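J.: heads up, no residue letters with this:
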């Protein structure tokens, strides 16, 4: 076996030892020779390699490959950080934020060997340094690459743009290339349709690849020009279109059509540089082919004479009549005196950076539940497939959540004129309907009536009844009594005559003249009362608490101790 040098042989032996679980020891290790034995002295493995005298190659001259020792995956100094970095260079470069702990687990899972955190940390730095060193070398050859294109393909267009960094050095910014053979082939043999688009570059150096694509006579893709920029915006698209217009002689865009993804920066650049180009929707003018063929045949003329020359074989061959000359390898490119550009500065992307990669549709998302993707649901109402009960067309309309009006208790003292007694008062339950109270006798009579039956001169109040509440410490009060809150607006209150000689004794009305007046209390729904209170927030809300009888005796809220007496 021939090798380039001893380093290549040692790398091969390290891979062999890790794959088979052997511990090797380099007894002689220099630039001219290499002697390798197994670390255990009783093992018979031995390898000798040195340079050949008649040719420039490093070869293995003797080998005893048999081992009589047990396997052991503790390799010591055989597995170094350089070996780890060379095996995981691609993964480290693609995801530079990979943690050292995760890299250590990857090495353990793949090779079954234990490595330290320090080795993994140095391996990560080693891999990034390898790539970055190559990038500096590769970007430094861009000037030579452009001159090589112009030397082998005269008439081509190559543009390289650099920008000044914060440290004063020159960094790569933009690069444009259009070969002369492609340029002439599109002008002479392709349709006047150009497609513009850009895609992301997801390697070590991020950026955007801008492309201009045409269509030949056979409706196939025809690349025209390409460019590498740092970001897709109006400024870069304008720079790309200016060079493309000069190469293809587009002028102001008369007779040309553009197809694109309608990027905002691209639309603005096209409006400025190509105001007359078609860059919207397709516009079909004239008649269809079937109608035209029928009309031409009716006139006894040749249909092929009316076909555009763009679809002929002659035009198709013109598109590929020009060639792109091959170039020499990079070690033969001409040297230039220009300042070599450095790799582009990594631009910080907007938003919070993600730490997890994007998983494919076939991978497990990490949830503990089975995915319902593709599962057909069945409605529990109509038993049909394709919807559930929430969107079922046969679902009954929802009932309005209207609460029924609760019955309120009105407690009325049946023996108001006989003084207080030790027996509890009787309570009657009535609904929120007008109540007629006859005050012509000492014993009050309670009866239900309609509002329409009240005559002129009645005493009308709109009140709201609340649940009964007991008052402690009031003399002569037996049991629970109704706590009534009256709204601050009295709709109608008409009293013809009031006896001024009426007196109040211990809550009982004395010398009440008999009158033919009837006092009515009309109950209004609480919703109307709340509306009135909202409309008249600035008004004073009057709260009245009726005592033993409605409208006749002492009231806890009556601070002056006056009684409402009807004569």
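T.: Looks like it came in fine. Here the structure is a predicted model, which means the values were calculated and not measured.
J.: make it CA atoms for all contacts and neighbour counts henceforth
T.: OK.
J.: if you count neighbours, what's buried in the longest helix along the chain?
T.: Ordering each helix of the chain by length in residues (DSSP state H) puts helix 117-139 first. Buried residues in helix 117-139, counted by 16 or more other C-alpha atoms under 10 Å: 119-124, 126-128, 132, 135, 138-139.
J.: distance to residue 461 added to the residues you listed, as TSV?
T.: As requested, the buried residues of helix 117-139 are exported to TSV (distance: C-alpha to C-alpha, whole Å):
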residue	distance to residue 461
119	94
120	91
121	90
122	93
123	93
124	90
126	95
127	93
128	91
132	93
135	95
138	98
139	96
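J.: quick check: the farthest pair among these?
T.: 119 and 139 (30.2 Å; C-alpha to C-alpha).
J.: hold the first one in mind and look at this next one:
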């Protein structure tokens, strides 16, 4: 056992002359007077004498020791979680707040394993291990559970408890074979995982790497204001709808000032219209407007994201476009499309005198199929 008791009230570690890993005292110089003071007093915590936890290296196989420092609480929790996976132990955080963390073996009250860490200073975020015993009397288990008094949702053997390093690799290698990933987990962590857990881990890896769709949609209004601020004169409009008592996102229209000005200054009066489906959990559709420049190149003008491709959504999109481009005489403009659902009646309603042509490539493709 490698244990050194820590006094939470005083923030000090008790003296133990028999411990080979004891902390250095405030004064180790020779002299009977100093030696007597050392035996009768407790040594205060000195953060400069301890090893700093290196996340990039030590997290692969955490090896704790008395005095080891962690940059913040989250880093310490992640190290404990990784330790439990590697060692195959059920770990429970019996104390977990902004000042201290205490971890013990869950389900085995007599197991001597204990890890206690707290802040080294009230004004700092750094945590340090004050009490440590790495001995286990419990046996290794295949199904690990990690319980946390603050966040009780981490289970090591399912997707939410999969090590972040493996999740990152899984997300970067989308075609990683299920068998190969299972063998990797078995070799590194000695844990058998099912195919279902691997598929769940893959979905979670996308959230870690790409971010949560819910969180990103929640920032949409902030992004709108930022676009207006950094692109003066741009048109960015969000339309919401009421779902019960909550206002939720329905549509967005974006036309940047530079694209608008460039189209009016150097492009032909020809507007190409198309739509496509969005991939992901929210199956909205993207409506796009492109022009043709003097070199016969495509020129982006504006786009919108709508809930469904219909006459009402096309009317909403085209009304904003007509206002941005200041289209008054429909006879001077030509529209080209692929007979999208609701688009033809929308153009006939807003610009009945404009010429509307169909894309030959799409017509040819439709005839072939």
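T.: Here it is on my side, so go on. Note that the structure is a prediction, hence the values are computed from the model and not measured.
J.: and of the buried residues of helix 117-139 of the first structure, the nearest to residue 235 of the first structure?
T.: The nearest member of these to residue 235 of the first structure, counting by C-alpha to C-alpha, is residue 139 at 22.9 Å.
J.: how close does the lengthiest strand in the first structure sit to the second structure?
T.: For the first structure, the strand that runs over the most residues, judged by DSSP state E, is strand 190-202. Taking mean C-alpha distance after the TM-score superposition for the first structure, the mean distance separating strand 190-202 of the first structure from the aligned residues in the second structure is 2.6 Å.
J.: check contacts around the counterpart of residue 118 of the second structure in the first structure.
T.: In the first structure, the residue matched to residue 118 of the second structure (TM-score structural alignment) is residue 50. Listed by C-alpha atoms under 8 Å, 6 or more residues apart in numbering, the contact partners of residue 50 of the first structure are 6, 32-34, 58-61.
J.: list the buried residues in stretch 320-336 of the second structure.
T.: The neighbour-count check on stretch 320-336 of the second structure (16+ other C-alpha under 10 Å) flags 320-321, 324, 333-336 as buried.
J.: for those, give me TSV that also has distance to residue 305 of the second structure and secondary structure.
T.: Below are those laid out as TSV (distance: C-alpha to C-alpha, whole Å; DSSP: H, G, I helix; E, B strand; the rest coil):
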residue	distance to residue 305 of the second structure	secondary structure
320	13	helix
321	14	helix
324	17	helix
333	24	coil
334	23	strand
335	20	strand
336	20	strand
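J.: can you put those residues in TSV and add distance to residue 89 of the second structure?
T.: Output for these, formatted as TSV (distance: C-alpha to C-alpha, whole Å):
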residue	distance to residue 89 of the second structure
320	61
321	61
324	63
333	71
334	70
335	67
336	65
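J.: before we move on, the earlier item: quick one: the match of residue 118 of the second structure is in a strand?
T.: Yes. Secondary structure assignment (DSSP: H, G, I helix; E, B strand; the rest coil) places residue 50 of the first structure inside a strand.
J.: what's the closest of the contacts of residue 50 of the first structure to residue 185 of the first structure?
T.: Nearest to residue 185 of the first structure among the contacts of residue 50 of the first structure, with distances taken as C-alpha to C-alpha, is residue 58, at 50.8 Å.
J.: residue 146 of the first structure belongs to a helix, doesn't it?
T.: Yes. Looking at residue 146 of the first structure with three-state DSSP, it is inside a helix.
J.: which position in the second structure aligns with it?
T.: Alignment note (TM-score structural alignment): residue 146 of the first structure maps to residue 224 of the second structure.
J.: my guess is its match meets residue 236, correct?
T.: Yes. With contacts counted by C-alpha atoms under 8 Å, residue 224 of the second structure reaches residue 236, the gap being 6.3 Å.
J.: shared neighbours, the two?
T.: Here residue 224 of the second structure and residue 236 share no contacting residue, scored by C-alpha under 8 Å, 6+ apart.
J.: before we move on, back to that, just give me the neighbour total for the match of residue 146 of the first structure.
T.: When neighbours are counted by other C-alpha atoms under 10 Å, residue 224 of the second structure registers 17.
J.: what of the one 5 residues further on?
T.: Applying the criterion other C-alpha under 10 Å, we find 11 residues in the vicinity of residue 229 of the second structure.
J.: what's the answer for the one 4 residues further on, then?
T.: Neighbourhood size, residue 233 of the second structure [other C-alpha under 10 Å]: 15.
J.: and it, what's its match in the first structure?
T.: By TM-score structural alignment, residue 233 of the second structure lines up with residue 155.
J.: ok, now which ones touch the closest residue in space to its match that isn't next to it in sequence?
T.: Computed as C-alpha to C-alpha, 6 or more residues apart in numbering, the closest residue to residue 155 of the first structure that is not its neighbour in sequence is residue 180, at 5.3 Å. Contacts for residue 180 of the first structure (C-alpha under 8 Å, 6+ apart) come out as 153-157, 324.
J.: which of the residues you listed are conserved in the second structure?
T.: Retained in the second structure: 153-157, out of the contacts of residue 180 of the first structure (criterion both residues aligned by TM-score structural alignment, their matches' C-alpha atoms under 8 Å).
J.: list just the nearest of those residues to residue 505 of the first structure.
T.: Residue 505 of the first structure has its nearest neighbour among these in residue 157, at 118.2 Å by C-alpha to C-alpha.
J.: for residue 251 of the first structure, see how far away that closest one is.
T.: 17 Å (C-alpha to C-alpha, to the nearest Å).
J.: end-to-end on stretch 339-358 of the second structure?
T.: Start-to-end span of stretch 339-358 of the second structure (C-alpha to C-alpha) is 7 Å.
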